[in-house]
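[1] everything below, folded, please.
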Amino acid sequence: NTSLTCLSGVMFPFDMYANLQLEEALEKKQSVRIKINDEMYRADVMLRRAVSENRRNEVELLRKDLKDDAALPPHWEDMKEALLKLFPVAAGSKEYDEVKTELTKTSLTPNIISVFQNATLWQNYQLMKKQMEVKNKHTNNEKLLFHGTGAGSIDLINTKGFNRGYAGTNGAMFGNGSYFAVDPAYSVGYAKPDAKGHKRMYLTRLLAGDFTQGKAGMITPPSRGSGNAADLYDSVTDKTANPTMFVVFNDIQAYPEYLITFT
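    Predicted structure coming up:
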């Protein structure tokens, strides 16, 4: 199950940490402090509402079964009750060649391509995708982008997804979020080699949605100017015309679909 918050009539999913807090509060029949749009709220799960600590805002809470909206892809391999798994993609297969084609925009040649399966991350991502389609009134919200990283971050990303809490460690010119590049050549610079010289990057599904120009210091996308403070852009970019990178501030807006290892 997942918990949703209602802002301006549209439901938005919590990230996994807040969702866990709410589930534990429900089990213990207690209230809990959670963050919504970078503001602290006191959530009463039994009453299905959360009130901001300055008592100016109140939102509705909804508990929903993810299986209703986010079934796992039928082509996924059997995970045998595991929470997550990496499966090698066979060299020469259509799937392998499609990912390889994305890399041939540069001079990169992959050594290993693995497809990543994490049911929790996938279901949260799909729920966010559906909610974004309702909010934006269109389905052109998803992009395939790249994210380079060091070997030490792989297990954490595979388990928890991309964490905007690490923003700033590799530069944050357009906001304190998670960064994803259109061109894999850019991500290579952040793919730190391990002791054997292997580098890693993800080909990622990203919900860029409706985006605008980013700037240093941002912790959320700016308001869309509708007069509603909760009506924010979905992501920000380095430039709105032909952007080369996208920045998101909600951890479940990105799903690390393929892990690419190269030298």
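[2] rest of the way, CA atoms for contacts and neighbours
    Noted.
[3] which outside residues touch the host helix or strand of Asn19?
    Take DSSP states H and E as the rule and Asn19 turns out to sit in helix 16-28. When contacts are defined by C-alpha atoms under 8 Å, 6 or more residues apart in numbering, helix 16-28 is touched by residues Thr2, Ser3, Ser31, Val32, Ile34, Lys35, Ala43, Val45, Met46, Lys160.
[4] what's the answer for stretch 245-254, then?
    15, 121, 124-125, 128-129, 161-164, 174-182, 204-208, 214, 219-221, 234-238.
[5] show me the strands in the stretch 51-200 of the chain, by range?
    58-64, 84-88, 110-118, 142-149, 178-181, 199-207 (DSSP state E, counting those that start in this stretch).
[6] the residue lying closest to Lys129 once chain neighbours are set aside: neighbour count?
    Leaving aside its sequence neighbours, Lys129 sits nearest to Leu207 (C-alpha to C-alpha, 6 or more residues apart in numbering; 6.8 Å). Number of residues near Leu207 (other C-alpha atoms under 10 Å) recorded here: 25.
[7] this one as well, want them side by side:
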Amino acid sequence: MSIVIGYVKLYGSKESVTEVENEYYREQAKQSEQARLMAIARDIIWAFEKDDKNWEKYVPELNALIEDAYTSQLETFEYTDDKSIEYIIDLKQNIETCINSQQQRLITRHVDHGLPPHWQLQTENVARFSLDENSDEYKDARGVFNKTMSNKYDTILRIERIQNKQWYTQYNSYKSFSSKKDTERKLFHGCRQESIDLIINSFFNRSFAGVNGTVYGQGAYFSANASYSHNYAKPSTQNSERYMFVVSVIVGKSTLGNTNMKIPPAGFDSTTDGDHIYVTYRDDQAYAEYLIVYK
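    Down below sits the predicted model:
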């Protein structure tokens, strides 16, 4: 065999060369099909309803086959799972039926607009999901929290992943087109219980500025130290729970702020105390990834 840029030369008997050539094309077709399946799974997600508001994605191969049937305008699609159980999907009514038991469940088709692949499927714009304590995602979020939290708390009750599609899309767009994307940092924002839904649904809106002071500017405040943000995570009067967001922030170029600043000076993206506090002035400059509930 001789490899030249752009092509491969094979030497041997006619039969052996033909066999290798056929195997090459089979492998090429296999890789192309696998790439197609994964491309579809990135952009189009088919899922079935497990229970109220919880959906499970089909595996990539089956996801692509369902999408092929859908785009071919077929009314139904049949398949057999890895346990040899047969199903039929009504693509008009979005219902899947188990042929053996006749049990039915809803299915949905979701067009993915660049959302994180580890997110759970959601039908609404905003959703919150408690993380499994044994998952790497939970352990990573807890590790970020503990790194600067010292001994300020007794126990973490839960960590929730925040899935706000509109907010994430805006943040990701700002990050993608910003020349300061390499300044993304994981920061913290402690708050009272009554502020949680406002933040999750309305972002770190600058109209909230001033609730905890405006010493370094009239924007949204974050700290690199969880132990500092803990001071603003006042315990709930109902159950003594405290709340802190782990936030991805594009700090960009930062300058020392003061109480009169409504926007950063020209050429700057945020203001700071010169140490661990950062103040942002754009709604799409920060995204709350997790809410940590603790005591």
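[8] TM-score for these two?
    The TM-score (TM-score structural alignment, normalised by the length of the first structure) is 0.66; 180 aligned residues with a C-alpha RMSD of 1.6 Å.
[9] sorry, back to before: what does the residue nearest to Lys129 of the first structure correspond to in the second structure?
    Matched to the second structure by TM-score structural alignment, Leu207 of the first structure sits across from Ile250.
[10] surely its match meets Lys175?
    Yes - the criterion here is C-alpha atoms under 8 Å, and Ile250 of the second structure meets it with Lys175 at 7.2 Å.
[11] please enumerate the helices of the stretch 51-200 of the second structure.
    With helices called from DSSP state H, counting those that start in this stretch, the stretch 51-200 of the second structure shows them at 60-71, 136-149, 165-177, 196-202.
[12] turn those into a markdown table, including mean neighbour count and distance to Asp90 of the second structure.
    Output for these, formatted as a markdown table (neighbours: other C-alpha atoms under 10 Å; distance: least, C-alpha to C-alpha, whole Å):
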| stretch | mean neighbour count | distance to Asp90 of the second structure |
| --- | --- | --- |
| helix 60-71 | 17 | 10 |
| helix 136-149 | 15 | 36 |
| helix 165-177 | 17 | 28 |
| helix 196-202 | 15 | 35 |
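[13] got TSV for those helices, with distance to Gln285 of the second structure too?
    Below are the helices of the stretch 51-200 of the second structure laid out as TSV (distance: least, C-alpha to C-alpha, whole Å):
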stretch	distance to Gln285 of the second structure
helix 60-71	33
helix 136-149	20
helix 165-177	6
helix 196-202	13
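[14] Ser2 of the second structure is nearest to which of these?
    Judged by C-alpha to C-alpha, the one of those that comes nearest to Ser2 of the second structure is helix 60-71, at 35.6 Å.
[15] what's that closest one aligned against in the first structure?
    No residues of the first structure are matched to helix 60-71 of the second structure when aligned by TM-score structural alignment.
[16] and the gap between the residue nearest to the spatial centre of the second structure and Asp273 of the second structure?
    The residue lying closest to the centre of the second structure (C-alpha atoms, centre = their mean) is Pro116, at 3.4 Å. Here the criterion is C-alpha to C-alpha, to the nearest Å. By it, Pro116 of the second structure lies 32 Å from Asp273 of the second structure.
[17] repeat for Lys262 of the second structure
    From Lys262 of the second structure to Asp273 of the second structure the distance is 15 Å (C-alpha to C-alpha).
[18] just to revisit the earlier point, right, so of the strands of the stretch 51-200 of the first structure, which gets closest to Lys94 of the first structure?
    Among the strands of the stretch 51-200 of the first structure, strand 110-118 sits nearest to Lys94 of the first structure (C-alpha to C-alpha), with 12.3 Å.
[19] between strand 84-88 and the closest one, find me the angle.
    150 degrees (axes from the mean of the first three to the mean of the last three C-alpha atoms, to 10 degrees).
[20] counterpart of strand 110-118 of the first structure in the second structure, which residues?
    Going by TM-score structural alignment, strand 110-118 of the first structure sits over residues 156-164 in the second structure.
[21] which position in the second structure pairs with Ile157 of the first structure?
    Per TM-score structural alignment, the equivalent position to Ile157 of the first structure in the second structure is Ile199.
[22] next, count neighbours for the counterpart of Asn125 of the second structure in the first structure.
    Counting by TM-score structural alignment, Asn125 of the second structure lines up with Leu83 in the first structure. By the criterion of other C-alpha under 10 Å, Leu83 of the first structure has 12 neighbours.
[23] isn't Leu83 of the first structure up against Phe116?
    No - in this structure, Leu83 of the first structure is not within contact of Phe116 by C-alpha under 8 Å, at 11.2 Å.
[24] the nearest residue to Glu86 of the second structure once chain neighbours are set aside: how many residues sit nearby?
    Nearest non-adjacent residue to Glu86 of the second structure, counting by C-alpha to C-alpha, 6+ apart: Thr80, 4.4 Å away. Counted with other C-alpha under 10 Å, residues neighbouring Thr80 of the second structure total 13.
[25] distance of Thr80 of the second structure from Thr97 of the second structure?
    For Thr80 of the second structure, the distance to Thr97 of the second structure - C-alpha to C-alpha - is 12 Å.
[26] common neighbours of those two, please.
    Joint contacts of Thr80 of the second structure and Thr97 (C-alpha under 8 Å, 6+ apart) are Tyr87.
[27] how about Ala90 of the first structure: what's its closest non-neighbour residue?
    Using C-alpha to C-alpha, 6+ apart, the nearest residue to Ala90 of the first structure is Tyr96, at 6.5 Å.
[28] what residue of the second structure takes the place of that neighbour?
    Using TM-score structural alignment, Tyr96 of the first structure pairs with Tyr138 in the second structure.
[29] so that match makes contact with Arg158?
    No - counting by C-alpha under 8 Å, Arg158 is not a contact partner of Tyr138 of the second structure; they are 9.1 Å apart.
[30] shared neighbours of the two, which are they?
    Joint contacts of Tyr138 of the second structure and Arg158 (C-alpha under 8 Å, 6+ apart) are Leu131.
[31] wait, what's in contact with Ala69 of the second structure?
    If you count contacts by C-alpha under 8 Å, 6+ apart, then Ala69 of the second structure has Thr76, Phe77 around it.
[32] and for the aligned partner of Lys262 of the second structure in the first structure, the neighbour number?
    Superposed on the first structure with TM-score structural alignment, Lys262 of the second structure falls opposite Ile219. The local packing of Ile219 of the first structure (other C-alpha under 10 Å) involves 18 other residues.
[33] now Ile219 of the first structure. Nearest residue, chain neighbours left out?
    Take Ile219 of the first structure and drop its neighbours on the chain: the residue closest to it by C-alpha to C-alpha, 6+ apart is Asn176, 5.4 Å away.
[34] looking at the second structure, name the residue matched to that neighbour.
    Alignment note (TM-score structural alignment): Asn176 of the first structure maps to Gln218 of the second structure.
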